[in-house]
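Enquirer: how would this look folded up:
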Amino acid sequence: MPGVRVKVRFAGQLVDGWLLERAERSDHPRLAYLEKVVSPVPVLAPEVARLARVVADRYAGSLADVLRLAVPPRHARVEKEIISQAPAADATRADATPAAATPVDPPPGPAAPTPPADQPVPEPEGWRDYPAGPALLRALAAGRSPRAVWSALPGEDWAARYASAVAATVAAGRGALVVVADGRDLDRLDAALTARLGAGRHVCLSAALGPARRYRAFLTARRGDAPVVIGTRAAMFAPVDRLGLVAIWDDGDDLHAEPRAPYPHAREVLLTRAQLADAGALVGGYARTAEAQLLVETGWAREVIPDRAVLRARTPTVVPTGDDPQLARDPGAATARLPSLAWTAARDALRAELPVLVQVPRRGYLPSVACAECRTPARCPHCAGPLALPSAGGSPACRWCARIAAAYACPQCGGRRLRASVTGARRTAEELGRAFPGVPVRTSGREEVLTEVPGGAGLVIATPGAEPAAAGGYGAVLLLDTWALLTRADLRAGEEALRRWTAAAALARPAADGGRVVVVADGALAPVQALLRWDTGWFAARELAERRELGFPPAMRMASVTGPPAAVADLLGQARLPDGAELLGPVPADGERERMLVRVPRARAAAMADALHAAAGIRSARKATDPVRLQVDPLALF
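Expert: Have a look, this model is predicted:
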C-alpha cells in the first residue's frame, strides 16, 4: 500500500525506501523487484509525503532527509500491539494484495467536516480581552480557515487560549496540530487540552518520550484515533486527519529550528501545511518576530492584539535604570550590576511577602574571568579557551577543554589574582542570599529547571527560558546583565532580548497588585521602549523595516554555504543562480571553514533553492570528499 516502508536494492546495497504510489504500468524499461515490505503499516500519509516534497524543495534538501524527520523510527513491538488490538472487521477488507488488509489503515474521512453532536461550540472566555479573538473562534467553529498572529497579554494563560481554539476546530469536525518549544510548555498544554476536551482526545509527540511511546502516539495520530496532536519540534510533520488548524507558541524560540538537514523551521513547516491543506493558522507569543510581522503586513494573517484598556490593567510597572531621572538619583546606576532601584524593588516585594524573580543571561558561577591587575581576559594555556570559576573555592578551568589551570599566571603582567568578567546565575544567587539574609533562594537553569514556586517571600534566580511561574505572580522581576543579550553579534539580538524579557515580565503581577519589572538598561533603546509600552508589534514592524532597507531576512531570502574554501567555491561555481542573486562573503566560520551567503528577492527563493540543490547533487555524483553545509534562511548569519 502507498505509505509502507520497503527495502530495495540500489547500487548493490539494500537500502530503505517508501512506496509512494501504485500504478498499472510504467514507462520505465527496466524495473527491479522490491526486496521486502518491512511493515504492512502505511505510516507515511499522502498529505505528509506531499508536504515533505515541498519542504525539501523549500530548503534545498532531499526528500529522504525530510522523511527521516517526518516519520519516527519503526518500533516492531508497538506495531504488533496496534495490529492485535485493531477490530477484526478492519482486517477483512478486500483487496488484491495482503498489504492492503492492514488493520491500521486509517478509515476514509467524510467529504465535508461534520461537527460531532456532543461537542458544543466553545465560549470565547479569555479571548474576549482581544477585539478579534471571538471572531477567530467563531471562524474555527464554523469550519473556516482564519490565520492570526496573536500578541498575548502579560500573565495570560496561553495554554487555555490554545485549548479553546483547538476545541473550536474539533467542534467543526476537523483536526488540529499545535507545536511548542520545550517539555514544560508541552506539559502545560497537555493539561489544558485534557481539561477542555477530555482524556484520549489528543496525543503528545516529543523526542523525549522514548522510541516506544513516541511511535505509539504517532500511530494513534496516523489512524485518526485522536483529532488533535501536540508536541515539540518533532511533531511539525505529524499526520492529522482533516487538518483544520496549525498553531505554534513562541515561534522566536531557537528550539523550533531543526538542527539536522535540511534544517527546516517549525513555523515555516506549519504555515506551509496551512497553505496546502487550506487550514487555519495561529502564531502566538508574548513577543512578535519579524517573520510574524511580515505575515501581518502582507495580509496573509490578521493580528490579534489586546484591548488597550485591558493591557493597561494587566501590565506590571516597567522601569529602566539607565534613564536620566534614575541616573540623577543614583549616578552609579549606569555601571552597577544591581542598581539601587532594582535592590529597592526586590526589598519592597520581599517585605510584602511576595516572590522576586531575577533573570540572569549566563549560567554557572563565574563563566568568564580576567586578570585582577591588568584586566586581560584569562585564557587556557593549552587551547586558548576562556577560563571560568566553577565555585567560590574552586580552581579556574577551561570551558573548552576542561583542563584545570590552578597555577594560572597572566601572560601580560604575571598577576595571579582573578576577577569576574561575567557573573553567572549561581554567583548571583550567592550574592543576593547575602544581601537578603533569611530569604529562601532558588535557582532554575540548566542543572535543574523549576516549573513552579510558592507565592511567599523568596528569591528565584533563573536563566532565560527557565523562569518558573509563581503562585499569584511575582512582586518584582529584575532583568540583569541586559548587555549580554543586546550586544550579541547576531541579526536577531534585539528581537531575542525582547522575547526573553517579555517572557519573564509576563510572570509579574499587574501594576495595581504591586507588580514591578526593573530592566537594567538604558530606557532609550528600542527593545526597552517596546517592553515599557508592552508593544512588541511596534518593535517587530521597526525590525522588519530596517531589514528591508538592509536586505536581510525575512525581507529577503538568504542561503548559507559553509565548508572548506575550495569546496564552497566549487559548489557555488556549479550553481546556476537566478538573476538578481548576490554573493556576500566569504567570512571565516569555525576552524578552517568559511561561509558564503547567497541573497535573492523572495520571489526568486525557489529558483535559488533549486540551483543550490542541483549543485550539491553534482558534487555528490562526483563523490566530492569535502562536505559543505547548505542552509536556507538560517537563524544565524554570522
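Enquirer: Could you use CA atoms for every contact and neighbour count after this?
Expert: OK.
Enquirer: List the contacts of stretch 129-145.
Expert: 113, 121-122, 124, 127-128, 146, 148, 164-165, 168-174, 244-245, 278-281, 304-307, 310 (Cα atoms under 8 Å, 6 or more residues apart in numbering).
Enquirer: Sort out for me which of those residues are in strands.
Expert: 148, 244, 245, 280, 281, 304 (DSSP state E).
Enquirer: Farthest-apart pair in those residues, please.
Expert: 244 and 304 (18.9 Å; Cα to Cα).
Enquirer: Now show me the structure for the sequence below, then we'll compare the two:
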Amino acid sequence: MARVLPLLGLAHLDREFDYQVDATQDEAAQPGVRVRVRFAGRLVDGYLIERRETTDHPGKLGWLERVVSPEQVLTPELLRLSRLVADRYAGTLTDVLRLAIPPRHARTEQAAPKEPAAPIGSAPDLANWAEYTHAQQFVTAMDSGAGPRAAWQALPGEDWPRRLAELACHTVTSGKSAIIVVPDQRDLNRLEAACTELLGDHVVALAAGLGPSARYRRWLQVLRGAATVTIGTRSAIFAPARDLGLIVVWDDGDESLCEPRAPYPHTREVAVLRAHDASAALVIGGYSRTAETQALVDSGWAHDLVAPRNTVRERMGRVIALSDADERIARDRLARAARIPTIAFDTARRALDADRPVLVSVPRRGYVPALACASCGQPARCRRCHGPLQLVAPEAHRGSAPAEMQCRWCGHGQNPFRCADCGGTRARAIVVGAKRTAEELGRAFPGVAVVTSGGSTIVDDVPDGPRLVVATPGAEPVAEAGYGAALLLDTWAMLGRADLRAAEEALRRWLGIVGQVRGDGTTVLLADAGLPVVQAVIRFDPVGFAGHELASRAEVGLPPAVTMASVDGAVGDITDFVSMIERPEGMDVLGPVPLPVGARPPAGIDAAAPDADVQRILLRINRGRGRELAAALRTAQVLRATSRATGTIRVQIDPQQIG
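Expert: This is a model prediction of the structure:
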C-alpha cells in the first residue's frame, strides 16, 4: 500500500489517500517521490507520503498510476515543516508544497549528479563578531547543538554579507548546513560574492530569476548534499538542506519576504518554525528591527545580539534632523522655495570637496505632481487624514470648470484650501521625484557627476569619488568606501502613509542609508526631531524603537501583540464565511471595512467592475490563542468548500497591510 497526498488544492480534500502499488513499481515507490494517481476519474499529481502494509479504508482501493520520478524530493523534514506552515497560516498542505518544491525538470534530474564539495580546511576568523555582546556565547551554543536564537542589529557601516558568510562557514566546518535568506537579488549578489570567497563550491544560490532548469538543478544539489550552504530569496527558506545547523533571515521587515500566494507565509515565521523543528540556530538580522522580532525577544524565545552603545556611537556618522519649525529652516529662503535647505547643500558640498560621494534619498522616482502652500512651501495636506492633495476637475464640468483640490487617500474635498502651517489660502503645483531632484542638484553643483537609481534603472554600486547619487528607497547603490554624506528628502511622503507599518518602514529605510555613511560623514534628515522614529535614527537605536512600537500596538490590540486574520472579498461572501467560523473564546470581529489603500483584491475579482464591493473583515484574538483561530479558519474553509460556494475570498493570518 502507498499513502499518497494528491495535489488537489481543495480544503476538504487536503489529506492523504491509500492506493495499491503494482509489483513493478514497488522499488521506485518510496516515500517522498512524485506520483500520478487517478482521483474522481482524472489523473492528478501527488506525493507518496509513506508505505504501509494495511489500510483502514473499508472500500476498494485504486492503483498507483505511475511513479513520475524515483527522486525523493519530499523529505521528512520538509513534510513536517510544510504541515507546520499550513497549520500556522490556515492553509492547505498542497499549497505549501507548491511553494516549497520547484517544478520537476526531467532532463536536469537525469543528468549526472554533482560531486559534494571538498571539505573546508579550517574555521574562519570570527573576530569581527566580538564587537557584539554575547556573540561568543551564541557561537558556543550553536556548536553544542543547543539551537540558539538571536536578533542581530548590524552596526553602521557593517559588511553584513561578510559577517553572515563567516557564520555560515563556521557552521559548515562543524559538519552542519546553513540557509541564509535575503529580500532581493541585489542583496543576494553581495551575499553570494562573500560566501563564495570563503566557501567556494559549498554555496548554492536560489532565486526566482533563475530559469526552471537552473533552479531545479541547484535545488537538487542541496537535496543530494552536494552543497551545504543555501542562500537565496524568499522560497529558499524551504530548501531541503541536510543536518541543518543555522538559519539566517536578513532584513525581515522587507515586504518581499511575504509570500504573495496562498497561504501567504512570511519568511521570518517559516524560519522560526523550521529552527524550532530542526533545533537549528536562528539569526534574524538587519540594520533595523521589526515589532515581530522584538516580540520574540520580549518573550524570551530569542535574545539580543547587539553592540554596546559606545561602539555604535563610534561607528556611526552625525545625524542632523531639521523640521520646518527649526530656526535654521525658518530663516532659510532657499528652504522656503525648495525642498533642500542651505544646511543640506553645505553638507553635500563639504563631502564632495573631500572627494566622497553623496547620497540623496527621494521617496519617489520621475516627476510626481503635487501641491504645496504658495506662502510657506509646505506640502498641501488633507485636514481629515493628513494625506496629500491633488487637483481634480468636477465630474459635471470636466474639462471646462476650474479644478478642485481633493485628498488622494480619503477623497475628501479641500475647498477652500487653508494651510495648516501658516494659514495661507493659495496653493501651487510642485513636482517631486528622483529625476527632478537630479536635475535640480545638477544645476546646483555644476561639474559634479549625478547618478540616479530607481525604477527600471538600478545601480548596484558606485566607486569612491565626488558624485551625487539620487536614489529611491531600496535602490541605493553601495558606495565602495561609504558615503561622505546623505540627504533624506520629502520624509513626509513615508511618514504620512495610512499604514500600520509606516514609521517602522521609514526607520528601516533610513537606517539602511545611515548605515552606509562613513563614521566621519553627516546625514541630514528633513523631519521633526521630536518624532520617536526620527530620534531612533539620530541615536541609531532600532531596538528601542521596536520596543516602543510593540508597546504601542499592544495598547490598541494590533499585531504582533495579537493574532489578526483578514477575510477579503465581496461583502456577502465574506460575511457568509465568517458566520461559518466556530468562534474561539475571545475572538473579535471587526468590519466589514474597505481594503487598505494599495491592497489588491483577491485573485479573480475585478475591483473596477461596477458591481464590485470588495471589503475586508478582520478577526482578532489573543496571541497565545492564535493556533485556535487558525484551526477555526481552516475548518470554516472546509465547510465553505463542501457547501460549493462560488464567490472568491482570500484568508490571511497576520497580513502585512492591516489598514
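Enquirer: Next, format the ones in strands among the contacts of stretch 129-145 of the first structure as JSON lines and append distance to residue 445 of the first structure and neighbour count.
Expert: Formatted as JSON lines, these follow (distance: Cα to Cα, whole Å; neighbours: other Cα atoms under 10 Å):
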{"residue": "148", "distance to residue 445 of the first structure": "33", "neighbour count": "24"}
{"residue": "244", "distance to residue 445 of the first structure": "37", "neighbour count": "31"}
{"residue": "245", "distance to residue 445 of the first structure": "33", "neighbour count": "32"}
{"residue": "280", "distance to residue 445 of the first structure": "35", "neighbour count": "26"}
{"residue": "281", "distance to residue 445 of the first structure": "32", "neighbour count": "27"}
{"residue": "304", "distance to residue 445 of the first structure": "32", "neighbour count": "23"}
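Enquirer: how about these in a markdown table, adding distance to residue 264 of the first structure?
Expert: Output for those, formatted as a markdown table (distance: Cα to Cα, whole Å):
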| residue | distance to residue 264 of the first structure |
| --- | --- |
| 148 | 21 |
| 244 | 22 |
| 245 | 20 |
| 280 | 20 |
| 281 | 18 |
| 304 | 26 |
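Enquirer: how close does residue 557 of the second structure get to residue 621 of the second structure?
Expert: Applying Cα to Cα, to the nearest Å, the value for residue 557 of the second structure to residue 621 of the second structure is 9 Å.
Enquirer: go on, residue 593 of the second structure?
Expert: For residue 593 of the second structure, the distance to residue 621 of the second structure - Cα to Cα - is 18 Å.
Enquirer: So for these two, which sits in the more crowded spot?
Expert: Taking other Cα atoms under 10 Å, residue 593 of the second structure and residue 621 do not tie; residue 621 has more neighbours (24 against 14).
Enquirer: ok so, going back, now the contacts of stretch 129-145 of the first structure: which count as buried?
Expert: 113, 121-122, 124, 127, 146, 148, 164-165, 168-174, 244-245, 279-281, 304-306 (16 or more other Cα atoms under 10 Å).
Enquirer: Quick check: chain neighbours aside, which residue is closest to the counterpart of residue 9 of the first structure in the second structure?
Expert: Under the alignment (TM-score structural alignment), residue 9 of the first structure maps onto residue 38 of the second structure. Once flanking residues are discounted, residue 38 of the second structure sits nearest to residue 44: 6.2 Å by Cα to Cα, 6 or more residues apart in numbering.
Enquirer: returning to that earlier point: the match of residue 9 of the first structure sits in which helix or strand?
Expert: If you go by DSSP states H and E, residue 38 of the second structure is part of strand 34-39.
Enquirer: superposed on the first structure, where does that strand end up, distance-wise?
Expert: Here the mean offset of strand 34-39 of the second structure against the first structure after fitting is 1.3 Å, by mean Cα distance after the TM-score superposition for the first structure.
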